[in-house]
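**Student:** no sequence on this one, just coordinates:
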C-alpha cells in the first residue's frame, strides 16, 4: 500500500499553512472562527458532494489540512460534529431536501450540532436507548434524557436516536431525528463539571420537544442502521491530526522529564521511548487503514480507538510521574478568584481518565472486534 503525496498535495498543504498563519484568530470566539473557516471553504473537505460552499479535496489533501491545522495549534473546533458526523450521514441517507436545508449552514459555520446518543442507562450499550418520540401529524414529540452530550450548550441542533415504536427492544424500533435545540421549556441543557474544571459535556432533557417529520433521516424504525453508519464516519482523517496533538504532548512530557531529572532514570527513559514508538506505530496504522479497503472494515475504528485510548491515558500518568510532587500543586499564580486551575499536563492526566470510556469503551471495542471481525459467539445480553 502506498500513501504518498504529489505536487498538488504539497501545494494544497502550503496554501493551508499560509492561510492559517495569516488568519488564526487572536481571541476570536468559537462561532466567529467557524464562520471564518466556512467563508474560506475549509469546512466539508471530505464530503463526497460539493456545491454547498465548501471546497473538495482528495484524501491526501484532507490529511494535509488536518495536519497543518493541528501543527498551527489552531482552536478546538465547535463545528466538527456537524461537519464530520452529521454531514456524511445526510449525504449517505438524507433526502435532497434535507441536504439542501442542513449542509450549507454547516459548510458556512453558521449552525452547530451535538449528538444525542448516550443516556444514563445506554452509554456504550447504545441499543438500550429509552428516549421516546411519538408522531403527532407532521411532528414528533421527543421525551427523554441524553448525557455526555459534547458541546450541547453551544449547539443549534441535535441529531437524536429515539425509540419510535412503543414496546420495541434493543436496536429495533429506533429512529434518527433532527431536533432544534432552541425550544425553551422543552429542551434543557445542564453542563457537567468535570475533574478538569471545564464543562464540555452536558446533560440534555427533552420534554415533548418538537422534531418535524420531514427531519426524520431514513425510514421510521431504521435509526439503528443510520446511527451505526454515522459512527463509521467518526474516526478517519482526524485521527492523524489527533496524533500531532499527541506528539506535542509527548514532547512536553519529555522536556519536563529532562528538566526534573526524571529522564536520568533508565526505566523512565525506556517508557518515554516506548510511548514514542507506539505513537509512530499508530500513525502508520492510520495511514495503512486510510489508504486501503480496510477503512471499511468493521473492526478498523475499534482497533484505532483501543490503540490511542490507553496510550494517551498512560501518557498522562507518565506526565505526573516525571513532574514528581509538583504534579499535585496548582499554578504559582493561583488566585482566590479562580480557586480551581490546572496546567496542561494536569489536564492531560485528569481528562485522560476518560480516554478508555468515551467514544465507546475499551470493553465495547473489544466486543466489536471479537464478534464482527473474529466471528466469536456473541456475549449474552439481558
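**Tutor:** Done, it's in. This structure is a prediction, so every number in the text was calculated from the model and none was measured.
**Student:** hey, let's count contacts and neighbours off CA atoms from now on
**Tutor:** OK.
**Student:** what segments of the stretch 101-250 of the chain are helices?
**Tutor:** 223-232, 238-260 (DSSP state H, counting those that start in this stretch).
**Student:** right, and the ones you listed - which one's nearest residue 26?
**Tutor:** The closest of the helices of the stretch 101-250 of the chain to residue 26 is helix 238-260. By CA to CA, the value is 20.3 Å.
**Student:** what's around residue 300, how many residues?
**Tutor:** 20 (other CA atoms under 10 Å).
**Student:** swap that for residue 184, please
**Tutor:** Residue 184: 9 neighbours (other CA under 10 Å).
**Student:** returning to what we had before: tabulate the helices of the stretch 101-250 of the chain (CSV), appending mean neighbour count and distance to residue 43.
**Tutor:** Below are those laid out as CSV (neighbours: other CA atoms under 10 Å; distance: least, CA to CA, whole Å):
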stretch, mean neighbour count, distance to residue 43
helix 223-232, 18, 18
helix 238-260, 18, 13
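**Student:** closest to residue 179 out of those helices?
**Tutor:** From the helices of the stretch 101-250 of the chain, taking CA to CA, the stretch that ends up closest is helix 223-232, at 14.3 Å.
**Student:** one more structure, for comparison:
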C-alpha cells in the first residue's frame, strides 16, 4: 500500500488548487463557513454546482461518456480534499453520488438520455425516499405500496427523514411491490418528479432548528412503469450496491481534519480561565491529542480503501468500518469545538446562519455555526446505516458470528 503521490498526482493537485483559488468567491466561502448541517445554503450550492459543471468537474466519479471527468480514485480523493481545504460549499449531491451511478448501471437508454444530462447541468436536484416510520435501519421492512395498474404503479404510503424533499425536483424511492418470499425480494426501485399529483411534503424541523428533513406522503400517486429502474422486485439489489459505495465515501476525512484544525484555532484564542489559552490546558490538550490519534487511524483506513479501489476492488466490509468510525469521529470533533467556544455556543441566532443576512452574531464568527453543527451531527451515526447496523455487518462478515 503506497500513499506517496506521483509527480502526475502532484501536478493534478496544483491544477485543482489554482482552479479553486480562481473560482471560489468570498461569498461562496462565507456560505461554506456558515454551513450548519449536511449541506451548504442551497442557492450557494446551485452556484457552485454550475461553476463545476462549466469546468466539467461536477461528476468526478462518472465516466466521460456520461459527462463525468473520467478521473481515477486518487484524483477524486485529491479533488475532495482540496475542496474541503479551500472552503468550497458542501453540495447536496444525491444526483451525482447516488441515482446517477444507479442509472448508468441499471437504467434504460431512455432513462440515461433524459436524467443524466439534467443531473450534470444541475437542472434536477434529487432526494432519496428510503426510510419510513417502521423501516429505518431495517430498511427491508418498508411498506410504501406500489400496485401495478396497466402501465402505471399506484403508490400509497409515506417516506420519512427525506432530506431535501422541500426543494428537490426528483425523488428515487424503494417501494413494496410484493409480499411473497423474503421481504427484500418484494422491493422495486422507482423514480418520479416531486410535483407528481398526490404527493405531499411536510417539514420535520431538526434538533438544531433547521429544515433539512421531511415526511413525504403518497396518496394514489401514479408513476409510469417506464420510471422503474431495474426489474420489478429487484430493487433491493440495486439499493444494496448503492449504499455500500455511498458508505465508503459518506464522510471525507479531509472534512474532519479541517474541523479539527478549526478546533485548534479556536483553542489558541479562547481563554482557559487561568490567564492562558485553552490550547495550553492539560486536560483539553489530552482530549485534542487523543482525537487526532484516532483521526490519523481513520485517515489511514480511508487511504487503504482508496488504494484497493484503485485496483478495482470492492470496498466490502471496510466501507462499514469506515462509515462507523468516521461518523463517530465527526461527533467527537464537534463536541471538542463546542467545548472550545464555551458560552458562545449558547446563543440561538438562526438568522445569522443565512449568508445574505445582515444580522450580527454575539460572538466570534468561528463560533457561529458550532452549536447547530453539534446538534445536526448527532444524526451521523444513524444516517446511511446506523453504527449498530455497521457493527452487525462487521460481526457477520469479518467474525462470522
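**Tutor:** Thanks, I have it. All of these numbers come straight from a predicted model, not from anything done at the bench.
**Student:** TM-score, when you put one on top of the other?
**Tutor:** The TM-score (TM-score structural alignment, normalised by the length of the first structure) is 0.88; 370 aligned residues with a CA RMSD of 2.7 Å.
**Student:** one step back: could you dump the helices of the stretch 101-250 of the first structure to JSON lines with distance to residue 302 of the first structure?
**Tutor:** Shown next, in JSON lines, are these (distance: least, CA to CA, whole Å):
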{"stretch": "helix 223-232", "distance to residue 302 of the first structure": "10"}
{"stretch": "helix 238-260", "distance to residue 302 of the first structure": "12"}
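**Student:** nearest to residue 316 of the first structure, of these?
**Tutor:** Here helix 238-260 is closest among these (CA to CA), at 8.8 Å.
**Student:** next structured bit after the closest one?
**Tutor:** helix 266-290 (DSSP states H and E).
**Student:** what's the helix or strand following that following helix aligned against in the second structure?
**Tutor:** Next along the chain after helix 266-290 of the first structure, taking DSSP H and E as the criterion, comes helix 300-323. Taken onto the second structure by TM-score structural alignment, helix 300-323 of the first structure occupies residues 318-341 there.
**Student:** the matching stretch vs the first structure, average offset?
**Tutor:** In the superposition against the first structure, stretch 318-341 of the second structure averages 1.9 Å from its aligned positions (mean CA distance after the TM-score superposition for the first structure).
**Student:** give me the distance from that stretch to the chain's centre.
**Tutor:** 14 Å (CA atoms, centre = their mean, to the nearest Å).
**Student:** before we move on, what about stretch 286-297 of the second structure?
**Tutor:** 24 Å.
**Student:** in it, what's buried?
**Tutor:** 288, 291, 292, 295 (16 or more other CA atoms under 10 Å).
**Student:** likewise for stretch 207-226 of the first structure?
**Tutor:** Buried positions in stretch 207-226 of the first structure, judged by neighbour count with 16+ other CA under 10 Å: 207-213, 215-218, 220-226.
**Student:** show me what residue 215 of the first structure lines up with in the second structure.
**Tutor:** In the second structure, residue 215 of the first structure lines up with residue 227, judged by TM-score structural alignment.
**Student:** identify the residues contacting its match.
**Tutor:** Residues counted as contacts of residue 227 of the second structure (CA atoms under 8 Å, 6 or more residues apart in numbering) are 111, 190, 191, 192.
**Student:** please name the residues that touch the third one.
**Tutor:** If I follow you right, that is residue 191 of the second structure. Applying CA under 8 Å, 6+ apart, the residues near residue 191 of the second structure are 170, 171, 172, 173, 227, 228, 229.
**Student:** translate the fourth one into the numbering of the first structure.
**Tutor:** Residue 173 of the second structure maps onto residue 160 in the first structure, with residues paired by TM-score structural alignment.
**Student:** measure the residue nearest to that match when sequence neighbours are not counted to residue 162 of the first structure for me?
**Tutor:** If the residues on either side of it in the chain are set aside, residue 160 of the first structure comes closest to residue 116, at 4.4 Å by CA to CA, 6 or more residues apart in numbering. Per CA to CA, to the nearest Å, residue 116 of the first structure is found 9 Å from residue 162 of the first structure.
**Student:** which residue numbers in the first structure go with stretch 385-393 of the second structure?
**Tutor:** Going by TM-score structural alignment, stretch 385-393 of the second structure lines up with residues 360-368 of the first structure.
**Student:** from the buried residues of stretch 286-297 of the second structure, which single one is nearest residue 387 of the second structure?
**Tutor:** For those, the nearest to residue 387 of the second structure is residue 295 (17.1 Å; CA to CA).
**Student:** was I right to think that closest one contacts residue 330?
**Tutor:** No - using CA atoms under 8 Å as the test, residue 295 of the second structure is too far from residue 330 to be in contact (9.3 Å).
**Student:** end-to-end on stretch 36-54 of the first structure?
**Tutor:** First-to-last residue span, stretch 36-54 of the first structure, CA to CA: 12 Å.
**Student:** and that stretch, how far out from the chain middle?
**Tutor:** Worked out by CA atoms, centre = their mean, stretch 36-54 of the first structure lies 19 Å from the chain centre.
**Student:** before we move on, the earlier item: among the buried residues of stretch 207-226 of the first structure, name the ones in strands.
**Tutor:** Counting by DSSP state E, those place 207, 208, 209, 210, 211, 212, 216, 217 in strands.
**Student:** ok, now which ones touch the first one?
**Tutor:** Spelled out, it's residue 207 of the first structure. 142, 143, 144, 185, 186, 187.
**Student:** which of the residues you listed line up with contacts in the second structure?
**Tutor:** Of those, the ones still in contact in the second structure (both residues aligned by TM-score structural alignment, their matches' CA atoms under 8 Å) are 142, 143, 144, 186, 187.
**Student:** so what's the aligned partner of residue 299 of the second structure in the first structure up against?
**Tutor:** Under the alignment (TM-score structural alignment), residue 299 of the second structure pairs with residue 283 of the first structure. Counting by CA under 8 Å, 6+ apart, residue 283 of the first structure makes contact with 240, 243.
**Student:** rerun at 10 Å
**Tutor:** Counting by CA atoms under 10 Å, 6 or more residues apart in numbering, residue 283 of the first structure makes contact with 239, 240, 241, 242, 243, 244, 289, 304.
**Student:** which parts of the stretch 1-150 of the first structure are strands?
**Tutor:** Remark: strands assigned in the stretch 1-150 of the first structure by DSSP state E, counting those that start in this stretch are 113-116, 132-136, 139-146.
**Student:** which residues do residue 295 and residue 330 of the second structure both contact?
**Tutor:** 253, 256, 257, 260.
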